[in-house]
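Colleague: give me a model of this one.
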Amino acid sequence: MTPPDATALGEFLQARRARITPQEAGVTLYGDRRRVPGLRREELALLAGVSSSYYTRLEQGQSRSASVQVLDSIATALRLNDAERAHIHSLARSDGRRPAARRQPVERADPALAELVDALGDVPALILGRRSDVLRWNPLGHALLAGHLDAESPLTPRTRPNMAEIVFLDAHTRSLYTDWRTKSRTVVGSLRIMVAQHPADPALASMIGGLTIASPEFACLWASHRVQACSATVFELDHPLVGTLTVTQQTLRSATNPDQALVTHTAAAGSPSAEALTLLAQIVRTARATGTTRTTRTTRTGAPNVAHATN
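Modeller: Model prediction:
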């Protein structure tokens, strides 16, 4: 059990230590009975080249002065990947300064990113803020990911869709991903990184707390302390209007506003998935020409049905 005074860094270290077995770490066993499958604190300390007492204090939140070298040694012992390694450094910095929670200004889409999203045309794209709020999407991005929602909803802060929330709490979005579990792990892994970078954002903490209460699946994934940097990920979608298609989701951070991300969805040229995106673009143009803003999900048996729209 995590000690009540453990820091975010300590919680992460304990979670990772529990997931690496002695065999994976190269620790020799001598027939002793173990209560847990993961590494013991003293075993990890030995692998990292630090004293057992120091590592225990670090994990329990009683020491917040770990050097870069010590953190790197622990990361190597835990076999962390690049994203996880960067994550423990972010956690160590945030634990060390213990910033006071402060109200953050309302997020606005970066003008340069907004211009780019609009210019992408037939490439589904959207801008996500630090809390996974949709700050802007183009018509095809809306139709691909959330056609059942109001296309204008990102324009007002109180009506903005939150991608993390709809992945876990919205039945339409859940049914969109054929491998929903992979998508859900990606969402949580990305949120973990953002929380470490912004420990003083009360709105972000509130959103995480709300999801933890509302979704047992989210709560379980959050407790695992897995992190995942989103760059390029392939997802299969079961779209209600154009059928099954495979898209590559790429996430690009703004150089001037790194809290915001441009997320695009593409398909291999000439593939059935690319044809499905072209069909969806045609549906969107037709809907816009008739002055409609929201396409409803239709029951599909076999081939996709022709879309209909509501105002």
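
Colleague: from here on, just use CA atoms for contacts and neighbour counts.
Modeller: Noted.

Colleague: where exactly do the helices run in the stretch 201-311 of the chain?
Modeller: Using DSSP state H, counting those that start in this stretch, the helices of the stretch 201-311 of the chain run over 202-214, 216-223, 272-289.

Colleague: swap in the stretch 1-150 of the chain?
Modeller: Under DSSP H, counting those that start in this stretch, the stretch 1-150 of the chain gives helices at 8-19, 22-25, 41-48, 52-59, 68-77, 82-97, 111-119, 139-146.

Colleague: make JSON lines out of these and add distance to residue 260.
Modeller: Below are the helices of the stretch 1-150 of the chain laid out as JSON lines (distance: least, CA to CA, whole Å):
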{"stretch": "helix 8-19", "distance to residue 260": "23"}
{"stretch": "helix 22-25", "distance to residue 260": "37"}
{"stretch": "helix 41-48", "distance to residue 260": "35"}
{"stretch": "helix 52-59", "distance to residue 260": "32"}
{"stretch": "helix 68-77", "distance to residue 260": "27"}
{"stretch": "helix 82-97", "distance to residue 260": "18"}
{"stretch": "helix 111-119", "distance to residue 260": "9"}
{"stretch": "helix 139-146", "distance to residue 260": "16"}
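
Colleague: using CSV, lay out those together with distance to residue 289 and mean neighbour count.
Modeller: Below are the helices of the stretch 1-150 of the chain laid out as CSV (distance: least, CA to CA, whole Å; neighbours: other CA atoms under 10 Å):
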stretch, distance to residue 289, mean neighbour count
helix 8-19, 51, 21
helix 22-25, 59, 14
helix 41-48, 63, 18
helix 52-59, 59, 18
helix 68-77, 55, 17
helix 82-97, 44, 18
helix 111-119, 17, 15
helix 139-146, 12, 23
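
Colleague: so which of the ones you listed comes closest to residue 271?
Modeller: Nearest to residue 271 among the helices of the stretch 1-150 of the chain is helix 139-146; the distance by CA to CA comes to 16.9 Å.

Colleague: next structured bit after the closest one?
Modeller: helix 163-169 (DSSP states H and E).

Colleague: okay, the helices of the stretch 201-311 of the chain in a markdown table with distance to residue 48 next?
Modeller: Shown next, in a markdown table, are the helices of the stretch 201-311 of the chain (distance: least, CA to CA, whole Å):
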| stretch | distance to residue 48 |
| --- | --- |
| helix 202-214 | 32 |
| helix 216-223 | 24 |
| helix 272-289 | 47 |
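
Colleague: please provide the structure for the following sequence as well, for comparison with the first:
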Amino acid sequence: MDGKTQLGDFLQTRRSQLRPADIGVPTYGERRRVPGLRREELALLAGVSTSYYTRLEQGQSPSASPEVLDAIAGALRLDESERRYLHDVAKVDRRRTRGRRPAPERVPDATRQFLDVLGDVPAIVLSRRTDVLAWNRTGHALFAGHLDFGAPELPARRPNMARLVFLDDHVRDLYADWPSKARAVVGNLRVVAARYPEDAALHALLGELSAKSAEFASMWADHRVKACTGADYEMRHPLIGPLTVIQQNMSSGRGPTVVVATTEAGSPSRAALALLAQATGEGAARADLSPDAARPRSQPEPAPNSVAPDRRR
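Modeller: Below you'll find the model as predicted:
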């Protein structure tokens, strides 16, 4: 990062995005050389000295206290996700971390049971790096039906949703407002990168996306932070046409995240998802697992204590 800390880079970028008029700082009609707040203006708002804030932004004094970080977050008008990110990157800059490649994440049995319970509701299980760890048939058909259904079972072949959103034309075309989806992906990756600074595989993914997608590189440099919880998306599916879904992220903390797509009851979108579930055979697959389905129908079981007829003549 050109010799700068993540903390300093974040502070400088967000300071440049905050206009004096947004927070009532008078400019007296003067012509300003750079957009956004000056360092001395932000330092005044945060209640710290200009020299201290300058050292902090230049990476020369990374040991800011939580109270100072909260004051700076207030001056920058950061929301709760951005405030937590500020604290996370400050912790990263206080220690040296050595990148390591962790073992592939696995899907807990309880999460697989949850997928079964969801039935025809589209769902996928994502790692913190947005690798697809599992999906049900409707989730596969909705989000990436052009890929092999069994790909998530092999760590080396697992699809990655961030990579698909930016580099796969099929997935890109699914979203009517692709920039909104793309910004959500980038914002969430920023949160994860600050929380897991030692994850070499995550940083390799970020480097790949920055090199292959100018749009990703631009959004990443914008330093927008947003933890994904839920959002409405208008999708244009090649099989069932347009529909609006609510993508909800369910996570217990540091484990995998289950992304579920729901629709409004009685809406055309709900009918479209039902059609997709029927087309993918999700309901039929569940029926085949029932005890009755496993029993041959052409040869009913004999009644209890019955005796087979003697066919000898």
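
Colleague: what TM-score comes out when they're superposed?
Modeller: After superposition, the two chains reach a TM-score (TM-score structural alignment, normalised by the length of the first structure) of 0.89; 285 aligned residues with a CA RMSD of 1.4 Å.

Colleague: of the helices of the stretch 201-311 of the first structure, which is nearest residue 187 of the first structure?
Modeller: Residue 187 of the first structure lies closest to helix 216-223 among the helices of the stretch 201-311 of the first structure, at 9.6 Å (CA to CA).

Colleague: for whichever residue in the first structure pairs up with residue 243 of the second structure, which non-adjacent residue is closest in space?
Modeller: Using TM-score structural alignment, the equivalent of residue 243 of the second structure in the first structure is residue 245. Distance criterion CA to CA, 6 or more residues apart in numbering; nearest residue to residue 245 of the first structure, sequence neighbours excluded, is residue 273 at 4.6 Å.

Colleague: which position in the second structure aligns with that neighbour?
Modeller: So, by TM-score structural alignment, residue 273 of the first structure is matched to residue 269.

Colleague: what residue of the second structure matches up with residue 145 of the first structure?
Modeller: That one, residue 145 of the first structure, aligns with residue 143 by TM-score structural alignment.

Colleague: show me what contacts its match?
Modeller: Contact analysis of residue 143 of the second structure by CA atoms under 8 Å, 6 or more residues apart in numbering lists 171, 174.

Colleague: for residue 228 of the second structure, which non-adjacent residue is spatially closest?
Modeller: Closest to residue 228 of the second structure by CA to CA, 6+ apart is residue 188, at 5.8 Å.

Colleague: ok, that neighbour - how many residues close by?
Modeller: 20 (other CA atoms under 10 Å).

Colleague: same check, this time on residue 32 of the first structure
Modeller: That count, for residue 32 of the first structure with other CA under 10 Å as the rule, works out to 6.

Colleague: show me what it lines up with in the second structure.
Modeller: Per TM-score structural alignment, residue 32 of the first structure is aligned with residue 30.

Colleague: returning to what we had before: for residue 165 of the second structure, see how far away the match of residue 273 of the first structure is.
Modeller: From residue 269 of the second structure across to residue 165 of the second structure, the span is 22 Å (CA to CA, to the nearest Å).

Colleague: isn't residue 232 of the first structure right up against residue 262?
Modeller: No. The pair residue 232 of the first structure and residue 262 does not pass the contact test of CA atoms under 8 Å, sitting 11.8 Å apart.

Colleague: ok, the two, which is more surrounded?
Modeller: Between residue 232 of the first structure and residue 262, residue 262 has the larger neighbour count (other CA under 10 Å), namely 21 against 14.

Colleague: give the contact list for the corresponding residue of the second structure for the more buried one.
Modeller: Residue 262 of the first structure maps onto residue 258 in the second structure when the alignment is built from TM-score structural alignment. Contact analysis of residue 258 of the second structure by CA under 8 Å, 6+ apart lists 123-126, 249-251.

Colleague: how about these in TSV, adding neighbour count and distance to residue 159 of the second structure?
Modeller: Formatted as TSV, the contacts of residue 258 of the second structure follow (neighbours: other CA atoms under 10 Å; distance: CA to CA, whole Å):
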residue	neighbour count	distance to residue 159 of the second structure
123	28	15
124	22	11
125	27	11
126	25	10
249	19	18
250	15	20
251	14	20
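
Colleague: preserved in the first structure, out of the residues you listed?
Modeller: Retained in the first structure by both residues aligned by TM-score structural alignment, their matches' CA atoms under 8 Å are the following of these: 123-126, 249-251.

Colleague: residues in contact with the counterpart of residue 100 of the second structure in the first structure?
Modeller: By TM-score structural alignment, residue 100 of the second structure lines up with residue 102 in the first structure. Applying CA under 8 Å, 6+ apart to residue 102 of the first structure gives the contacts 200-202.

Colleague: among the residues you listed, name the buried ones.
Modeller: 200-201 (16 or more other CA atoms under 10 Å).

Colleague: for the contacts of residue 102 of the first structure, which one is nearest residue 116 of the first structure?
Modeller: Using CA to CA, those come closest to residue 116 of the first structure at residue 201, 27.6 Å.

Colleague: measure the closest one to residue 104 of the first structure for me?
Modeller: Taking CA to CA, one finds residue 201 of the first structure at 7 Å from residue 104 of the first structure.

Colleague: alright, calling it a day.
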